[in-house]
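A.B. asks: after the sequence you'll find the predicted model.
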Amino acid sequence: MSLEQQLIERLNLLQPEHLQVMNESAGHGGYFPGKESHFKVIVVSEQFVGLRLVQRHQKVYAAAAELMTPGKIHALAIHAYVPEEWQGQAPDSPICANAPKST
């Protein structure tokens, strides 16, 4: 099972109303086809109600803990919302300084 699929499986434990997992590895240095190291997640869940942003992130990291080890997920951009906050779109990820240069 791919890291992306494993991450989706673990984040489903948060009972999201909306979940998006994007593999952004291609935008980072050292990329090769099939690499899975950098992900962006959008999670909308009632489980975040009453939690500060850092607490929401902690819940996401706790769900993904086994995958956040050397040789697996290197970076995880988290956008965690309660249903009332979700506007249907999360901010774009910044461009990595070590991203492969297009010619």
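C.D. replies: Structure received.
A.B. asks: CA only for contacts and neighbour counts going forward, please
C.D. replies: Will do.
A.B. asks: give me the residues contacting the longest helix along the chain.
C.D. replies: In the chain, taking DSSP state H as the definition, the longest helix is helix 53-64. Under the criterion C-alpha atoms under 8 Å, 6 or more residues apart in numbering, residues L7, R10, L11, L13, L14, F48, M68, I78, A80 lie in contact with helix 53-64.
A.B. asks: let's bring in a second one:
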Amino acid sequence: MSTVSAEIERRLAALQPVHLEVRNDSDRHRGHAGHDGTGESHFTVRIVSEAFAGKNRVQRQRAVYAALGDLMDRIHALAIAAAAPGEPLPER
């Protein structure tokens, strides 16, 4: 696991997820804008947390961004699939 992936997991633990997947998609973006050559620029997060109950998609994404904080300065692209327990997790 990359250092950025590990830090994403560590910081998203604040949302107390019951399910969390972090996928590094950087290799699929080699040569594209934002690919910085580190192999740690593009990620997908799939997360299920009670913290998302009653929140819309934008509020859920904002909660993820808030949990990641300044780490977003190192991430060019982040795809987020977020759900509350009992809801289907959107595909990403």
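C.D. replies: Right, received. Where do you want to start? None of the values given here were measured: they were computed from a predicted structure.
A.B. asks: same list, the contacts of helix 53-64 of structure 1, but as JSON lines with neighbour count please.
C.D. replies: Formatted as JSON lines, the contacts of helix 53-64 of structure 1 follow (neighbours: other C-alpha atoms under 10 Å):
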{"residue": "L7", "neighbour count": "20"}
{"residue": "R10", "neighbour count": "17"}
{"residue": "L11", "neighbour count": "23"}
{"residue": "L13", "neighbour count": "11"}
{"residue": "L14", "neighbour count": "18"}
{"residue": "F48", "neighbour count": "21"}
{"residue": "M68", "neighbour count": "17"}
{"residue": "I78", "neighbour count": "18"}
{"residue": "A80", "neighbour count": "24"}
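A.B. asks: what residues sit buried inside stretch 61-71 of structure 2?
C.D. replies: By neighbour count on 16 or more other C-alpha atoms under 10 Å, the buried set for stretch 61-71 of structure 2 is Q61, A63, V64, Y65, A67, L68.
A.B. asks: now, which of these sits nearest V48 of structure 2?
C.D. replies: V64 (11.2 Å; C-alpha to C-alpha).
A.B. asks: in stretch 32-46 of structure 1, what's buried?
C.D. replies: So, applying 16+ other C-alpha under 10 Å, buried residues of stretch 32-46 of structure 1: E36, S37, H38, F39, K40, V41, I42, V43, V44, S45.
A.B. asks: once you drop chain neighbours, what's closest to the residue nearest to the spatial centre of structure 1?
C.D. replies: Most central in structure 1 under C-alpha atoms, centre = their mean is V41, positioned 2.9 Å from the mean C-alpha point. Nearest residue to V41 of structure 1, sequence neighbours excluded (C-alpha to C-alpha, 6 or more residues apart in numbering): V21, at 4.6 Å.
A.B. asks: which ones are touching that neighbour?
C.D. replies: Contacts of V21 of structure 1 (C-alpha under 8 Å, 6+ apart): E4, L7, I8, F39, K40, V41, I42.
A.B. asks: in which helix or strand does the second one reside?
C.D. replies: With secondary structure defined by DSSP states H and E, L7 of structure 1 is part of helix 3-11.
A.B. asks: what's the answer for A80 of structure 1, then?
C.D. replies: Judged by DSSP H and E, A80 of structure 1 forms part of strand 75-81.
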